[in-house]
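Undergrad: missing the sequence, but the structure's below:
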């Protein structure tokens, strides 16, 4: 596709995010299963449900634009999730694995926040205020998920991973 206008870029970026969310829908259950603490499992499971809602929001935006969301693969998300998969295949102490899962998940969240921040701004500039509000809602959810992961990391999971043998 030729990116002749900001609208063209907006649609391409939305397609990228749609692909990213679709990939994440498949990865989050695996991450939840790999987590050893109930809190982290719950964080991944809850974010899975939020992600389903985010996909619905994107589909509504595409419908208003009369554009198909399909046709683009988010290579960045592929890479982030491939790294997470490699990490989950490692032999690690459960607390260290949980710390690694949080690191992987936060990389994903930061990628999504960057993408949603851009498309939200594009939507505002293009006069798509309803879409901008929906994209802001998703951006807020991604930020909250990131903050929750940070709290888990700083208060329990990473603390336990410092010396897993002492915590047994």
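TA: Received, thanks. Remember, it's a predicted structure, so these values are computed and weren't measured experimentally. Numbering: from 1, shown residues only.
Undergrad: rest of the way, CA atoms for contacts and neighbours
TA: OK.
Undergrad: so which bits of stretch 28-38 are buried?
TA: By 16 or more other C-alpha atoms under 10 Å, the buried positions in stretch 28-38 come out as 28, 29, 30, 31, 32, 34, 35, 36.
Undergrad: quick one: the third one from residue 144, how far?
TA: This points to residue 30. Residue 30 sits 21 Å away from residue 144, taking C-alpha to C-alpha, to the nearest Å as the criterion.
Undergrad: pasting the second one now:
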């Protein structure tokens, strides 16, 4: 689809976010299935549920604008998920894999934080206050997930991975 206006660019960004959330929801289930530490497994499953809700909220925004959500694919998210999948193949289940899963999930979170921040800024520039408010809610959820993953890494997983390798 041709992008000719700032609003077209905004809607294309949302379409990519819809695709990113769809892909991420699927990947989080696989990641949780490989996680060894219960707190990591629970954090990933919780984020999967949040991700599904975020996907639905992005779709609702796109629907309000009459924009087809499946027009664009998010290659960056596909690559980040491929990287996570590679780690799940290369590493045995245990603390080292858990640390790698957290790192992969946080790379994805940081990407989503940047993408939602951009989309919210576009919505603001366009005067789409309802969209902007919804996107800021999702942005806050992404930041909270990143913090939860950091807590799991710092409180347990990273030290277990270090101790296992020693």
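TA: Good, I have the coordinates. Being a predicted model, the structure only gives us computed values, none of them experimental.
Undergrad: ok, the buried residues of stretch 28-38 of structure 1 vs residue 65 of structure 1, which is closest?
TA: The closest of the buried residues of stretch 28-38 of structure 1 to residue 65 of structure 1 turns out to be residue 28 (C-alpha to C-alpha; 28.8 Å).
Undergrad: which secondary structure elements does the lengthiest helix in structure 2 contact?
TA: Criterion DSSP state H: the longest helix present in structure 2 is helix 95-126. Contact here means 3 or more C-alpha pairs under 8 Å, 6 or more residues apart in numbering; DSSP states H and E; on that basis helix 95-126 of structure 2 packs against helix 6-34, helix 75-90, helix 129-152, helix 158-165.
Undergrad: mean per-residue distance, stretch 141-152 of structure 1 versus structure 2.
TA: Per the superposition on structure 2, stretch 141-152 of structure 1 and its aligned residues are separated by 0.4 Å on average (mean C-alpha distance after the TM-score superposition for structure 1).
Undergrad: and that stretch, how far from the chain's centre?
TA: Its chain's C-alpha centre lies 11 Å from the corresponding centre of stretch 141-152 of structure 1 when counted by C-alpha atoms, centre = their mean, to the nearest Å.
Undergrad: against structure 2, where does it fall?
TA: Aligned using TM-score structural alignment, stretch 141-152 of structure 1 spans residues 141-152 in structure 2.
Undergrad: list the contacts of that stretch.
TA: For stretch 141-152 of structure 2, contacts defined as C-alpha atoms under 8 Å, 6 or more residues apart in numbering pick out 39, 40, 43, 47, 50, 102, 105, 106, 109, 110, 112, 113.
Undergrad: mind doing that once more with 10 Å?
TA: 37-40, 43-44, 46-47, 50-51, 54, 98-99, 101-103, 105-114, 116, 135-136, 138-140, 153-155, 157-158 (C-alpha atoms under 10 Å, 6 or more residues apart in numbering).
Undergrad: host element of residue 62 of structure 2?
TA: For residue 62 of structure 2, the host element (DSSP states H and E) is helix 38-64.
Undergrad: which of the residues in the match of stretch 141-152 of structure 1 are classified as buried?
TA: 141, 142, 145, 146, 148, 149, 150, 152.
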